[in-house]
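Asker: Need the 3D shape of this:
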Amino acid sequence: MKPTRFIDLVPHIVLIVGVLVFAYPIYVTLIGSTWDSGTIGRGGLPLWPGGEGVDNYAQAWAGEAGARAKYTPVRTMMLNSLIMALAIALGKIAISILSAYAVAFFRFPLRMAFFWLIFITLMLPVEVRIIPTYKVVADLGLINTYAGLAIPLIASATATLLFRQFFLTIPDELLEAAKIDGAGPVRFFIDVVLPLSRTNIAALFVILFIYGWNQYLWPLLVTSSGDMETIVTGITKMIGTGESANDWNLIMATTVLAMLPPVAVVVFMQRWFVKGLVDSEK
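Answerer: Predicted structure coming up:
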């Protein structure tokens, strides 16, 4: 019995060690946001909270000048990131669910050819097509705009593939029953397909929101104004070229604030997220 009990404990031990490894940097960031920049700069950061937390967060939120530099207010950067993340998540879901619905339920020439063309784009990351995409956005005058931040990123082959695979599991009897009742394609989509897809939509929303929130390279290219900076690019710009040139207390406070929206989305939508990933009941 003893060897069996020890073997049963191994997964828990591994999980606990993994949590500690990943949580420690977050803990250090949280603690660092409560001390002054001098304490952090000297490399003597304690492992317990300091007394500067309220001032650091208020200063970062308002965008007041730090000891060494002045930064874009966190409230502005978080608003920009929130708008971009919501636009990307909702746009990807809307486009993907409609394209998957067309591929799964309609019969038209070259249907599978179009689907495979969409699927092939999975092999083309943003970095490969970023130069022509930037040229198009610049020609359309979308630099330093929310449209320029979100529109080039709203197409998603992954979400289209996932929705299509789900739609293929919908019984044909539902489609036949809808036809008998006189429901057209739009009515069938609204009354049958969307309600059945709500858990999948919720799961994808969580994933795509975090994807949009964490974008770095594209916002860095299409924004040159501080008023349009996102939180991820803003944190990067707050870090100077040398250790002594940084207000680490404000950087860490900004980092903690940047983690709150994604964490909140995961926490509030956790039940739907898990159900959308594992539930096979239709």
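Asker: from here on, contacts and neighbour counts on C-alpha atoms
Answerer: Fine.
Asker: other SSEs contacting the helix or strand harbouring Ile88?
Answerer: Assigned by DSSP states H and E, Ile88 belongs to helix 74-105. On a contact count with 3 or more C-alpha pairs under 8 Å, 6 or more residues apart in numbering; DSSP states H and E, helix 74-105 meets helix 53-62, helix 111-120, helix 146-150, helix 157-167, helix 198-213, helix 231-238.
Asker: So which elements touch the second one?
Answerer: Okay, so that is helix 111-120. Using 3+ C-alpha pairs under 8 Å, 6+ apart, helix 111-120 sits against helix 74-105, helix 157-167.
Asker: Is Gly182 part of a helix or strand, or is it coil?
Answerer: coil (DSSP: H, G, I helix; E, B strand; the rest coil).
Asker: next one: Gly43
Answerer: Gly43 - assigned by three-state DSSP - is coil.
Asker: Neighbours of it, how many?
Answerer: For Gly43, the neighbour count with other C-alpha atoms under 10 Å is 8.
Asker: Kindly report the same for Glu127.
Answerer: Using other C-alpha under 10 Å: Glu127 sits among 10 other residues.
Asker: Name the SS class of it, please.
Answerer: Classification of Glu127 by three-state DSSP places it in coil.
Asker: Here is a second sequence; please produce its structure as well for comparison:
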Amino acid sequence: MASEQGQTTQRDGQLIDLTVVKQRLRQQPGLHLSLIGSLVVLALPVIMTVLMSTQPSTEISSSTLAGIGSEGLSNYQQVLFDANFATYLVNSLIMALAIAVGKVGIALLAALALVYYDLPFKRLILLFILFTLALPVPVRIVPMYEIMVSLNWENSMLGLVVPYFASATSVLLLRQHFRSISDSMVESAKLDGVSPLKFLVYVLIPMSKSMIAGLFTIAFIWGWNQYLWPLIIINDQSKQVLQVGLAQLNPTAGEALWGLIMAGAVITLLIPMVLMLALREPLLDTVSMQTK
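Answerer: Next up is the predicted model:
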């Protein structure tokens, strides 16, 4: 009876929720219609991209985007195997994972040092980290390239990912998060003889799973979308990434093969979209903290 009552209560709760939703819809129909319209407008480019990815150039030129095109999945097959997108996909996945793991790992160690170590000139170090936020990536391209060449890391995965391991934003967010942890917990760990690294692994990381997941998602998507640096540092096509491969689908002369380009765009969107859906809650928490 208890389980039946629980189900009844749960169903009653759902009915009450639906009633409240219907009442709000009746009270503010204009607001909800505008929200639905905004969602449709935001989703329309993605829907059109998916439809165009199944069509040949002739159908796209004639603006017949009413449904699935006659090409079906042949555009995807051609892009993946003839245009070498399968290799680019693997390279992009390795690059984005390496950048995300490197950014989060170094940020954890840096935040640990800034919060729990008595470092000389700690404020000056923090100001230097803040100063790096004012340097855009194009300004750092030439010195980064010279360093990679001097290390013989050009045209390699190391040269592709190592320059992007440091992240001032991740360090600052984790620093603020670590500072919010109770001092009594830190003092108890010191009295028990827990080393800083053990404190990081067994206390800080379990208490920061949501923050770490959000930072990992942001770093992964940021690394996945890199175009300029891979274009400069990688010369071998077998080591190139998706963003550069997508740009190469557009011919320098002649009519653009929009069906193939749209199929490549859909393939490029898939993995970041799946990751964002899987980690949407920690991502939203991290973004909301970043805006505060």
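Asker: sorry, back to before: adding distance to Ala202 of the first structure and mean neighbour count, write the helices and strands packed on helix 111-120 of the first structure out as JSON lines.
Answerer: Listed next are those as JSON lines, based on distance: least, C-alpha to C-alpha, whole Å; neighbours: other C-alpha atoms under 10 Å:
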{"stretch": "helix 74-105", "distance to Ala202 of the first structure": "10", "mean neighbour count": "21"}
{"stretch": "helix 157-167", "distance to Ala202 of the first structure": "12", "mean neighbour count": "20"}
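Asker: Distance to Val267 of the first structure added to these, as a markdown table?
Answerer: Shown next, in a markdown table, are those (distance: least, C-alpha to C-alpha, whole Å):
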| stretch | distance to Val267 of the first structure |
| --- | --- |
| helix 74-105 | 17 |
| helix 157-167 | 22 |
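Asker: Nearest to Asp8 of the first structure, out of those?
Answerer: Closest of those to Asp8 of the first structure is helix 157-167, at 34.8 Å (criterion: C-alpha to C-alpha).
Asker: What range does the helix holding Ile88 of the first structure cover in the second structure?
Answerer: Aligning helix 74-105 of the first structure against the second structure (TM-score structural alignment) gives residues 85-116.
Asker: Tell me which residue of the first structure matches up with Thr19 of the second structure.
Answerer: Correspondence of Thr19 of the second structure to the first structure, assessed by TM-score structural alignment: none assigned.
Asker: what do you get for Ala43 of the second structure?
Answerer: So, by TM-score structural alignment, Ala43 of the second structure is matched to Ala23.
Asker: Show me what the helix or strand hosting that match is packed up against.
Answerer: When elements are assigned from DSSP H and E, Ala23 of the first structure belongs to helix 2-32. Helix 2-32 of the first structure sits against helix 248-268, with contacts defined as 3+ C-alpha pairs under 8 Å, 6+ apart.
Asker: Pull out the buried residues from the helix it packs on.
Answerer: 248-258, 261-262, 265-266 (16 or more other C-alpha atoms under 10 Å).
Asker: Stretch 74-84 of the second structure too?
Answerer: Those buried within stretch 74-84 of the second structure under the rule 16+ other C-alpha under 10 Å are 74-76, 79-80, 83-84.
Asker: Now the residue most central in space within the second structure. Nearest residue, chain neighbours left out?
Answerer: Closest to where the C-alpha atoms of the second structure average out (C-alpha atoms, centre = their mean) is Ile221, at 2.4 Å. Distances taken as C-alpha to C-alpha, 6 or more residues apart in numbering put Pro272 closest to Ile221 of the second structure, at 6.0 Å, once the chain neighbours are dropped.
Asker: Could you do Asn155 of the second structure as well?
Answerer: Ile234 (4.2 Å).
Asker: Just give me the match in the first structure for that neighbour.
Answerer: Aligned by TM-score structural alignment, Ile234 of the second structure pairs with Thr223 of the first structure.
Asker: Can you give me the neighbour number for that match?
Answerer: 20.
Asker: likewise the one 3 residues further on?
Answerer: Counted by other C-alpha under 10 Å, the residues lying close to Gly226 of the first structure total 14.
Asker: again with Leu122 of the first structure
Answerer: 12.
Asker: and it, helix, strand or coil?
Answerer: Per three-state DSSP, the local secondary structure of Leu122 of the first structure is helix.
Asker: Identify the residues contacting it.
Answerer: Shown in contact with Leu122 of the first structure (C-alpha atoms under 8 Å, 6 or more residues apart in numbering): 157-158.
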